[in-house]
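Engineer: Have a look; sequence and predicted model below, questions after that.
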Amino acid sequence: MKIGLFGYGKMGKMIERIATERGHTIVAKIDLENTNIPFEAMDVAIDFSTPDSAFGNITSCFKNKVPVISGTTGWLDQYDEAIKICKDQQSAFIYASNFSLGVNVFFELNAYLAKMMKGLNQYNVELEEIHHTQKLDAPSGTAISLAEGIVDHSNYSGWVLDKKAENSITINSKREGSVPGTHTISYGSQVDEIQIKHTAHNREGFALGAVIAAEWIQGKTGVFSMKDVLNLT
């Protein structure tokens, strides 16, 4: 498989190493200064670029019939437009806030638990996410996805950051040391507490999941998710 990397920071370099170990070839490494992009050489593009460049990168790939795997956050106000272009161009796309295989199983576990807890009004839910101090945005995209998963299967109407609000899920964000990512969901009552937790030991799981998604999307047309890749639907 011939891969074009959009964004060649820490994640891009890790994807390059893992993809090469799995027998794939990196045919392009595109950062902000690149203008001559060899779309014709790519079987798939993996985008971990920047919020400002993601939409342009992704839609340019669609227009050149290159399927895209994207984990870039901060551009999703243009997501619906990107999906329309993907479908118009009969291309293929997977976006995920987190490509870790374990996290995507955790998403499903979170939704299932939310369904079970829906009628138990004596429990209040809170989320905690801990990341390294270089991560400046808060909450994490993964925490937002977890909160939305609870909202979809509960009586909560939304989420709030680092405070409490009626009918909203509290997300507590912490920045500590070099923590790759820890997410904890707690349902607490006056008599007990139920918790589920995912702890990333390093960032390799994120990169591996993106490469596996790129392998899976070969020959397909349409818009998919990691649920499709992992057969969790």
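Structural biologist: Structure's in. What do you need? Numbers count the residues shown, from 1 in each chain.
Engineer: rest of the way, CA atoms for contacts and neighbours
Structural biologist: OK.
Engineer: mind listing the strands for the chain?
Structural biologist: Along the chain, counting by DSSP state E, strands occupy 2-6, 25-30, 44-47, 68-70, 92-95, 124-131, 158-161, 168-175, 182-188, 193-199, 222-224.
Engineer: And the ones you listed: which comes nearest Leu101?
Structural biologist: strand 193-199 (11.2 Å; Cα to Cα).
Engineer: hmm, who's touching that closest one?
Structural biologist: Gly102, Val103, Phe106, Asn110, Gly181, Thr182, His183, Thr184, Ile185, Ser186, Tyr187, Gly188 (Cα atoms under 8 Å, 6 or more residues apart in numbering).
Engineer: re earlier: got JSON lines for the strands of the chain, with distance to Ala214 and mean neighbour count too?
Structural biologist: Output for those, formatted as JSON lines (distance: least, Cα to Cα, whole Å; neighbours: other Cα atoms under 10 Å):
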{"stretch": "strand 2-6", "distance to Ala214": "9", "mean neighbour count": "24"}
{"stretch": "strand 25-30", "distance to Ala214": "12", "mean neighbour count": "18"}
{"stretch": "strand 44-47", "distance to Ala214": "7", "mean neighbour count": "26"}
{"stretch": "strand 68-70", "distance to Ala214": "6", "mean neighbour count": "27"}
{"stretch": "strand 92-95", "distance to Ala214": "9", "mean neighbour count": "24"}
{"stretch": "strand 124-131", "distance to Ala214": "26", "mean neighbour count": "21"}
{"stretch": "strand 158-161", "distance to Ala214": "32", "mean neighbour count": "18"}
{"stretch": "strand 168-175", "distance to Ala214": "31", "mean neighbour count": "20"}
{"stretch": "strand 182-188", "distance to Ala214": "25", "mean neighbour count": "19"}
{"stretch": "strand 193-199", "distance to Ala214": "24", "mean neighbour count": "14"}
{"stretch": "strand 222-224", "distance to Ala214": "11", "mean neighbour count": "17"}
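Engineer: before we go on, here's another structure to hold up against the first:
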Amino acid sequence: MNIALLGYGRMGKTIEDIAEKRGHKIVLKVSDDIENHDLSESNIDVAIDFSIPNAAFKNITTCFKNNIPVVSGTTGWLDDYEKARKICKDENSAFIYASNFSLGVNVFFELNQKLAGMMQGLEDYSVEIEEIHHIQKLDSPSGTAITLAQQILQENSKLKGWQLEDADEDEIPIHAKREENVPGTHTVTYDSSIDKIEITHTAKSRQGFALGAVVAAEYLKGKSGIFTMKDVLSDLFQN
């Protein structure tokens, strides 16, 4: 499979290493404006986007317009997400966006949604989310923490939203911490006067995120439409 890397920082280089070990070829590396590159000459099967928030929309939609499917893990650009989805459909292209491509995190998402459904009738418990990342992370809270909060909100109609740090009683507080050399730790806590329930995912390196992105790209090749990591996991479990 021929892969274009949109964003060639630490994550892009980790993806390159894993992709090549899985037998794929990196045919394009974009660290500047994607419009500076001739996409028609590279025979690209799929693009993997881990660029920066203000470049993501242009990167993604330019690929769609050149018949290139996109896997994107860039966070902080989602105000334009619905516009990107529409362009994808109009161009009959293919797209997977995920706030976190780690296969372990996506199992964690499934556990979070199941637990939220079980807890929604237990009014003595309050819920909060903590995320810890390296100090270079640009967005706060993390996209993963927002996804966790959105899943809880889907299951609990008494909660109205989430807030970073200070939250009202009908909101989920998200506590974001930045520390040296932390790839990503997320904890969901349900607390009452009687006991506490916690689920935690701790990333040990960027390898998990990169592997998940490459696996998603393998899934997306040759498809059209908009997919999620749940689709990728279902395919993996079936096989």
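Structural biologist: Everything's here; your move. Note that this is a predicted model, so its numbers are computed, not measured.
Engineer: Could you export the strands of structure 1 as CSV, including distance to Ile150 of structure 1?
Structural biologist: Putting the strands of structure 1 into CSV (distance: least, Cα to Cα, whole Å) gives the following:
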stretch, distance to Ile150 of structure 1
strand 2-6, 32
strand 25-30, 37
strand 44-47, 28
strand 68-70, 24
strand 92-95, 20
strand 124-131, 9
strand 158-161, 9
strand 168-175, 9
strand 182-188, 10
strand 193-199, 13
strand 222-224, 21
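Engineer: quick one: which of those strands is nearest Pro38 of structure 1?
Structural biologist: Of all the strands of structure 1, strand 25-30 sits nearest to Pro38 of structure 1, with 7.1 Å by Cα to Cα.
Engineer: mean distance, the closest one to its aligned residues in structure 2?
Structural biologist: When structure 2 is overlaid, strand 25-30 of structure 1 sits 0.4 Å from its aligned residues on average, using mean Cα distance after the TM-score superposition for structure 1.
Engineer: Between strand 2-6 and that strand, find me the angle.
Structural biologist: With axes from the mean of the first three to the mean of the last three Cα atoms, to 10 degrees as the basis, strand 25-30 of structure 1 and strand 2-6 are set at 20 degrees to each other.
Engineer: what's strand 25-30 of structure 1 packed up against?
Structural biologist: If you count contacts as 3 or more Cα pairs under 8 Å, 6 or more residues apart in numbering; DSSP states H and E, strand 25-30 of structure 1 packs onto strand 2-6, helix 10-21.
Engineer: got the angle for it vs helix 10-21?
Structural biologist: Using the same axes, to 10 degrees: strand 25-30 of structure 1 against helix 10-21 is 160 degrees.
Engineer: In structure 2, what stretch matches strand 25-30 of structure 1?
Structural biologist: Aligned using TM-score structural alignment, strand 25-30 of structure 1 spans residues 25-30 in structure 2.
Engineer: how big's the offset between the longest helix along structure 1 and structure 2?
Structural biologist: Under DSSP state H, the helix in structure 1 containing the largest number of residues is helix 101-117. In the superposition with structure 2, the aligned residues lie an average of 0.5 Å away from helix 101-117 of structure 1, counting by mean Cα distance after the TM-score superposition for structure 1.
Engineer: orientation of that helix relative to strand 182-188 in degrees?
Structural biologist: 10 degrees.
Engineer: Can you say which of the helices and strands packed on strand 25-30 of structure 1 is packed in most?
Structural biologist: strand 2-6 (a mean of 24; mean count of other Cα atoms under 10 Å).
Engineer: quick one: it to structure 2 mean distance?
Structural biologist: Mean for strand 2-6 of structure 1 is 0.4 Å (mean Cα distance after the TM-score superposition for structure 1).
Engineer: Closest to the centroid, which residue in structure 1?
Structural biologist: Ser97 (1.6 Å; Cα atoms, centre = their mean).
Engineer: That residue touches Gly74, doesn't it?
Structural biologist: No - contact between Ser97 of structure 1 and Gly74 fails when scored by Cα atoms under 8 Å: they sit 10.1 Å apart.
Engineer: Tell me how many other residues surround the residue nearest to Ile52 of structure 2 when sequence neighbours are not counted.
Structural biologist: In space, and not counting its chain neighbours, Ile52 of structure 2 is closest to Thr74: 6.4 Å by Cα to Cα, 6 or more residues apart in numbering. Using other Cα atoms under 10 Å as the criterion, Thr74 of structure 2 is surrounded by 24 other residues.
Engineer: Okay, the equivalent of Glu16 of structure 1 over in structure 2 and Thr75 of structure 2: tell me how far apart.
Structural biologist: When structure 2 is aligned by TM-score structural alignment, Glu16 of structure 1 is paired with Glu16. The gap separating Glu16 of structure 2 from Thr75 of structure 2 is 20 Å, by Cα to Cα, to the nearest Å.
Engineer: Nice, that's everything, thank you.
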